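# Predicted coordinates and the sequence they were generated for:
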Amino acid sequence: MREIINFTISREAENLHEESFVIPHELKTLYLDIKVPEGCSYIGFVVLRDETGAIRLQKLLGYGAQKLAVGTEGTHTAIGGVPGRILPGEWKIYFGIFTETVKQQLGDKTIVLETVVTDEISEITEPIGKWIWVEEGSFHISPEKYDWNQIYQAETRWYKGDFHTHTRLSDGKETIRNAMKKAKDMEMDFYVPTEHNLMHTGWCDTDLCILPGIEITTEDGHFNLFGITEMPEKLLEIVMYNGTPQMEKYVEETIKEANKKGWIVSLNHPFLTVWKWKYGKTSLEDFQCVEIVNDPTYQDAPSSNDQAICFLDELWKDGHKIWGVGGSDSHNLIEERYEGADLPSIAGDPGTYVFCEGLSPKNLMEQVRKGHMCVTRFCKIIPQITVEGKEYLPGDKITENGENIVLIYEAQIKGIKERPKVFLVKNGEKLPVKVYEKTSGDFYIKEEIELNDQTWNWVRLEVRQRQGAFLGYVNPVYCGAMDSVCSTIEEIWEKMGEN
């Protein structure tokens, strides 16, 4: 069989296009060759449904050739696909556009995407391989194929990873295999793929702990979901209604679905120029993390990241226990630099360290929920927090009682040459602390700070270069209680404006 399907794309076109084709008899492999005009990458993604209506493939038209396939095995199925039988009947192919990219790239122009649908043997751009996560014919992660309890490393320690990454499934430029090589070079232990409105259905062989994720992407903001077990129910509606008033409804429903199913919701780069978060009515109870450092090599990142840290402080001042995470948001090849950047954008910069008693997907999720995390650049921070001899981790509630709780905060800061500036931030107030040099490249601090569990108290650690650039953030410990005044993000924005 061979059929050509054309999609006409413009600013005036619908966000989601649909065409049908017929498979006359059972096939071993179905191939899609999508010819994207030069200079028009990343304008949208393709979705393929089989004769039952089940989604069998989803892929952003991004970097490199777009020669895709779905087959009976992972070796004959492109990333983002679901292996299984290719049965006769009416199949459907959808093309969903990213409205913000279309506006940026096309302007008032119109283009045609030609898609050749065939069973003629052809090259596959990037097959999944043998490690398939999903059940046959569906976008549900199979507990038989993906083991949430698998122990990748048995030690009790701080594990390094990245909670915001991209590969060629969406708009990243690296293959999955190259991404794993770079992750090992960056001494990472875990990796969370978060593609734009797309879900990985498998992975390459690796000894890293891979936690399934997704980045829900709209014109008015992005958020990550960690530990997903299936494709979010309203994903196609999010594509179809992007840029319309209905969009906010589907965003809210997706966040509610995530919380119901036990996925972690993380607010991405909330102040980053055109990608800032604009859904002011978002309930603060609905997300567990805020991305406080996003791709620090990007032009507008330093100031927007500092705003995100201030935003999280305002949340804590209002009594909300929400945790800071980092994300490289890396899209580029290793030799590429953003304009004006001295360093490449690479997964693991920043790194987020999570304290786990053995590294498994389940343990990783549990510790993120508890806030047992540090976010760093160019260094590793090992905090040691004690009260009356009892040790606490970042994110913990201090259980000692009294109006004069003495907290001893020690921390090692390893791997930097220049003596850093270090602050303990208590209830939003920055308190500079003395920094001692332990050995060349290793520094430490030790401070006592008083807390009072009769009121709401919290303390976190922040590390910066002498010139002020970000080096590290350690999530707060806290005691006492507070009835929050603010319930939505826009109310926190107002508080930030007042301050």
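Happy to help now that I have it. Numbering: from 1, shown residues only.
# When you work out contacts or count neighbours from here on, use the C-alpha atoms and nothing else.
Fine.
# now stretch 448-463: how far from the chain's centre is it?
In terms of C-alpha atoms, centre = their mean, to the nearest Å, the centre of stretch 448-463 is set 29 Å apart from its chain centre.
# Other residues contacting it?
Residues outside stretch 448-463 that contact it (C-alpha atoms under 8 Å, 6 or more residues apart in numbering) are 316, 319, 394, 401-409, 420-427, 470-482.
# Give me the distance between the closest residue in space to residue 395 that isn't next to it in sequence and residue 379.
Leaving aside its chain neighbours, residue 395 sits nearest to residue 371 (4.3 Å; criterion: C-alpha to C-alpha, 6 or more residues apart in numbering). The gap separating residue 371 from residue 379 is 19 Å, by C-alpha to C-alpha, to the nearest Å.
# try it against this one:
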Amino acid sequence: MPAILRRALLALALVAPATSHAQTLPAWDKVPLAKGKEAPDLVLTGTVDRANYQRNVAVPFTVPKGVTRIAIELTYTRPDGKTVINLGLFDGERFRGWSGSNKHAVVLDETSATPSFTAGPIGGRRWSLDLGVSYIDEGATSTYTAKIWFWRPGDVPAVSTFSPEPLKAGRAWYRGDLHLHTGDSDGFCDSRRGRSIPCPIYRTVDAAENARLDFIAITDHNNVGHYNAMRELQPFYDDVLLIPGREMTTEQGHANIFGTTDYVDHRLGEKTMPDMTTMIDASHKAGALVSINHPGAPNDHRCRGCGWIAPAATRGMVDAFEVMNAGNLWKQLAGADPMEDVAIWEAEIAKGRRITAIGGSDNHDTQLGRMGVGFPTTVVRAENLSERAILDAIAAGHVWIDMTGKPGRSFDLAARAVGKDGTIGDDFALAAGQTLEMTIEAGGSKGATLVGLLDGKPSPALTVNALADGQTSLPWTSDGGRHWIRFEVREGGKRVLITNPVYVNFGS
């Protein structure tokens, strides 16, 4: 038997096991669910038999207005061990796709869809399953069950947009890049014949793998088209988490939104989006995390709209600041100060705002090697490798930034005070005289200088001139006031690592 036929028969056996009982689907062949909405909104059941052999069975259902995504899982019994039912979809006006029997889980929304299906309008339509009975024996009756979930605006994934399961289990510091561009906006790379062309998205994912990243957010300018490719690529790249992102590119500044595929209007001044405040609110209502990009960049002919000149109050509305990207790092390589955006962020912290500092390469060229994707790397302590866990951890401030992008550097901070344990990003309520015990372990930084900064200023008491292997203990006594403590690792005077703060008396 030819090898290709053996593989095809094996695949068919996996997706349609020979049992009269309901199928148990593998994790990859299930639909991602919305947080708090595990039960399906609709369950369709029925039977087919030999009379339906090589025929199509229509199973109509209504999708209410306001629904922005549908997710369908189809299972069926195989009393003869041979029954095969394909899943097709019509939306009442047009054909929306066909499974080819290699998948049981299908997701469609207005911007993306499972491969072999097409994105487009969802709610307010009379849909129909198109069950193609490819084979069923004489005398056999198969029972099918279609579970259908309706997503509405503001729903967020319980796990990830493009994966029903975490890619890795367990709490860890996960490495990623939160600002990347592809050929779906202004990313370029060389074609096979050496021509500069808009770069396909898989090249960015390959570059992330080469940089040994755990997660990436693809943030093409004002676009939603890249989500379709991300939905296709995630099952194959099951070692790199793909987070949906978008760079909202306006004349008042650029902001990344993470964790939604919903369209949010970027056209400030339009009736639908009158100002930046409305845009940030709309992004949050869509379930997104919002980060200001390169806030200190110029906003003139050198980089139109790049610097943040929106009303000052909008800085306090966002979840994160991109304080370090490749542009800042290139300044440092040239001997200049890369900390301009850090200073803008710290000015907000000084006002009592707990806003997370993140990094992003802002890469437009996957061929830059180590100075491309992952330069810098944002490192996040999350409960597992999933979109929900990564974004929740960023919101909580459990983040440090590796400014080298080199794999092998690590940093961990354990903090304890008045019976509470925490880490980077956590807040401690301390009265005067109470002590915060901080234990730091910095791997790959032996001999480097650890600089502790209290309220943005270097503190000799929190500084170690030459890091050694193992743990370093740094106690700090509170005066009862509001403070923040963050750390930098410096080698030869250059910063190679910066952390978010441990907060004292900031409250919520």
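In hand now; what should we look at? As the structure is a computational prediction, the values presented were derived from the model and not from experiment.
# Got a TM-score for the pair?
Put the two chains on top of each other and the TM-score (TM-score structural alignment, normalised by the length of the first structure) is 0.61; 348 aligned residues with a C-alpha RMSD of 4.0 Å.
# sorry, back to before: aligned counterpart of the residue nearest to residue 395 of the first structure in the second structure, please.
The pairwise alignment with the second structure assigns residue 371 of the first structure to residue 397, based on TM-score structural alignment.
# do the same with residue 314 of the first structure
Alignment note: residue 314 of the first structure maps to residue 347 in the second structure; criterion TM-score structural alignment.
# What of residue 224 of the first structure?
So residue 224 of the first structure corresponds to residue 256, using TM-score structural alignment.
# Is it correct that that match is in contact with residue 244?
No: Residue 256 of the second structure is not in contact with residue 244 according to C-alpha atoms under 8 Å; the separation is 10.3 Å.
# so what sits against both of the two?
Each of residue 219 lies in contact with both residue 256 of the second structure and residue 244 under the rule C-alpha under 8 Å, 6+ apart.
# did I read that right, the match of residue 314 of the first structure in a strand?
No: read with DSSP: H, G, I helix; E, B strand; the rest coil, residue 347 of the second structure is helix and lies in no strand.
# Look at it and say how many residues are nearby.
Residues lying near residue 347 of the second structure (other C-alpha atoms under 10 Å) number 14.
# just residue 494 of the first structure next, same as before
For residue 494 of the first structure, the neighbour count with other C-alpha under 10 Å is 11.
# Check the secondary structure at it for me.
For residue 494 of the first structure, the assignment made with three-state DSSP gives helix.
# where exactly do the helices run in the stretch 1-150 of the first structure?
99-105 (DSSP state H, counting those that start in this stretch).
# Tell me where the stretch 351-500 of the second structure has helices.
387-396.
# Do you have the strands of it handy? List them.
Ranges of strands within the stretch 351-500 of the second structure are 356-359, 377-382, 399-402, 410-417, 420-422, 427-428, 435-443, 449-454, 457-458, 471-477, 483-491, 494-499, based on DSSP state E, counting those that start in this stretch.
# Now do the third one: which elements does it pack against?
Right, the one you point to is strand 399-402 of the second structure. With contacts taken as 3 or more C-alpha pairs under 8 Å, 6 or more residues apart in numbering; DSSP states H and E, strand 399-402 of the second structure sits against strand 356-359, strand 377-382, strand 494-499.
# Likewise for the fourth one?
The elements that strand 410-417 of the second structure packs onto, with contact taken as 3+ C-alpha pairs under 8 Å, 6+ apart, are strand 420-422, strand 435-443.
# Give me the mean deviation of the longest strand along the first structure from the second structure.
Ranked by number of residues, the top strand in the first structure under DSSP state E is strand 153-165. Compared with the second structure after fitting, strand 153-165 of the first structure has a mean deviation of 0.9 Å; criterion: mean C-alpha distance after the TM-score superposition for the first structure.
# what's the matching range in the second structure for the helix or strand that comes right after that strand?
Using DSSP states H and E, the next helix or strand after strand 153-165 of the first structure towards the C-terminus is helix 176-185. Using TM-score structural alignment, helix 176-185 of the first structure lines up with residues 201-210 of the second structure.
# Kind regards, and thank you for your time.
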